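Colleague: with the input below, show me the fold.
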Amino acid sequence: MTRICFELQVAPEHLEEYVARHRAVWPEMLAEIEAAGRRNYSLFLAGEGRLVGYYETDDDAAARAYLAASPVAARWEAEMSRFFVGLAGRADQATTPLTEVFNLEDQLRESRI
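Modeller: Here you go, the predicted model:
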């Protein structure tokens, strides 16, 4: 299992609508995220539109490929693209994972060996 965390920037003038759109994500989009193999997926919004996303997956490359080929994901990402600042391409394909520097469970497990 791999943990993926990423950042995006939501345009400040679109914050309210962005949040509202994520209160009721299309059921077919939710199904595609799950079918892609992404689990425990969350988005967190910080000040001035800083968005932090997190999910877990067994194979991130396969998950990205699945979503890249999904017509549902393509429609969702096309509708959502106007919310982001400085993003080249689809958000589900263009994010760069952040480097994980600490995980409690990993260190606890290693300290018990």
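Colleague: drop to CA atoms for contacts and neighbour counts, all remaining ones
Modeller: OK.
Colleague: check contacts around Phe83.
Modeller: Contacts for Phe83 (Cα atoms under 8 Å, 6 or more residues apart in numbering) come out as 10-11, 14-15, 18.
Colleague: the chain: helices as residue ranges?
Modeller: Using DSSP state H, the helices found in the chain span residues 15-23, 27-36, 60-68, 71-80, 91-94, 104-111.
Colleague: mind picking the two most distant members of the contacts of Phe83?
Modeller: Ala11 and Tyr18 (9.2 Å; Cα to Cα).
Colleague: who's in contact with the nearest residue to Ala62 once chain neighbours are set aside?
Modeller: Nearest non-adjacent residue to Ala62, counting by Cα to Cα, 6 or more residues apart in numbering: Ala36, 7.3 Å away. Taking Cα under 8 Å, 6+ apart, we find Ala36 in contact with 62-64, 66-67.
Colleague: here is a second sequence; please produce its structure as well for comparison:
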Amino acid sequence: MASGRGERVCFLLKVRQDRLAEYKVRHQAVWPDMQDALRDSGWHNYSLFLREDGLLVGYLETDDFEAAQERMARTDVNARWQAEMAPFFEDLDGRPDEGMRPLPEVFHLD
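Modeller: Next up is the predicted model:
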């Protein structure tokens, strides 16, 4: 899974059908302090892709995903953001950032 940047991470979550439009709007205006916290915690090239049925695909690059998650978990802004985002997701026990389960990478083309 190594790249020049460290780890490439992909994960899936499921956004509730009745909250898709609002989820998109909320992500057009992610709080600047949340964006800063992600960058400062080592999240790079972070993207979210949303399918019409609510399947959310996340992708990011980082030197160490577990460490980057731990750094984010220690920020106040992340706690506030996760609390606001939790109701948007299906089949989620706890916070969305705790529900991320990275998929194994099976191919990469540089």
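Colleague: could I get the TM-score for this pair?
Modeller: The TM-score (TM-score structural alignment, normalised by the length of the second structure) is 0.93; 105 aligned residues with a Cα RMSD of 0.7 Å.
Colleague: now do the corresponding residue of the second structure for Glu79 of the first structure against Ser41 of the second structure, distance only.
Modeller: Correspondence of Glu79 of the first structure to the second structure, assessed by TM-score structural alignment: Glu84. To Ser41 of the second structure, Glu84 of the second structure is 20 Å away according to Cα to Cα, to the nearest Å.
Colleague: sorry, back to before: counterpart of the residue nearest to Ala62 of the first structure over in the second structure?
Modeller: With TM-score structural alignment as the criterion, Ala36 of the first structure pairs with Ser41.
Colleague: report how many residues lie close to the match of Glu79 of the first structure.
Modeller: Neighbourhood size, Glu84 of the second structure [other Cα atoms under 10 Å]: 12.
Colleague: just Leu12 of the second structure next, same as before
Modeller: 18.
Colleague: which residue packs closest to the counterpart of it in the first structure, ignoring adjacent ones?
Modeller: Here Leu12 of the second structure is matched to Glu7 in the first structure, going by TM-score structural alignment. Leaving out its chain neighbours, the residue that sits closest to Glu7 of the first structure by Cα to Cα, 6+ apart is Val52, at 4.5 Å.
Colleague: how near is that neighbour to Phe6 of the first structure?
Modeller: Taking Cα to Cα, one finds Val52 of the first structure at 6 Å from Phe6 of the first structure.
Colleague: now do Arg39 of the first structure
Modeller: 15 Å.
Colleague: next: Ile33 of the first structure.
Modeller: 16 Å.
Colleague: who has more neighbours, these two?
Modeller: Legend: neighbour count by other Cα under 10 Å for Ile33 of the first structure and Phe6, higher for Ile33 (18 against 15).
Colleague: residues in contact with the more buried one?
Modeller: Leu67.
Colleague: kind regards, and thank you for your time.
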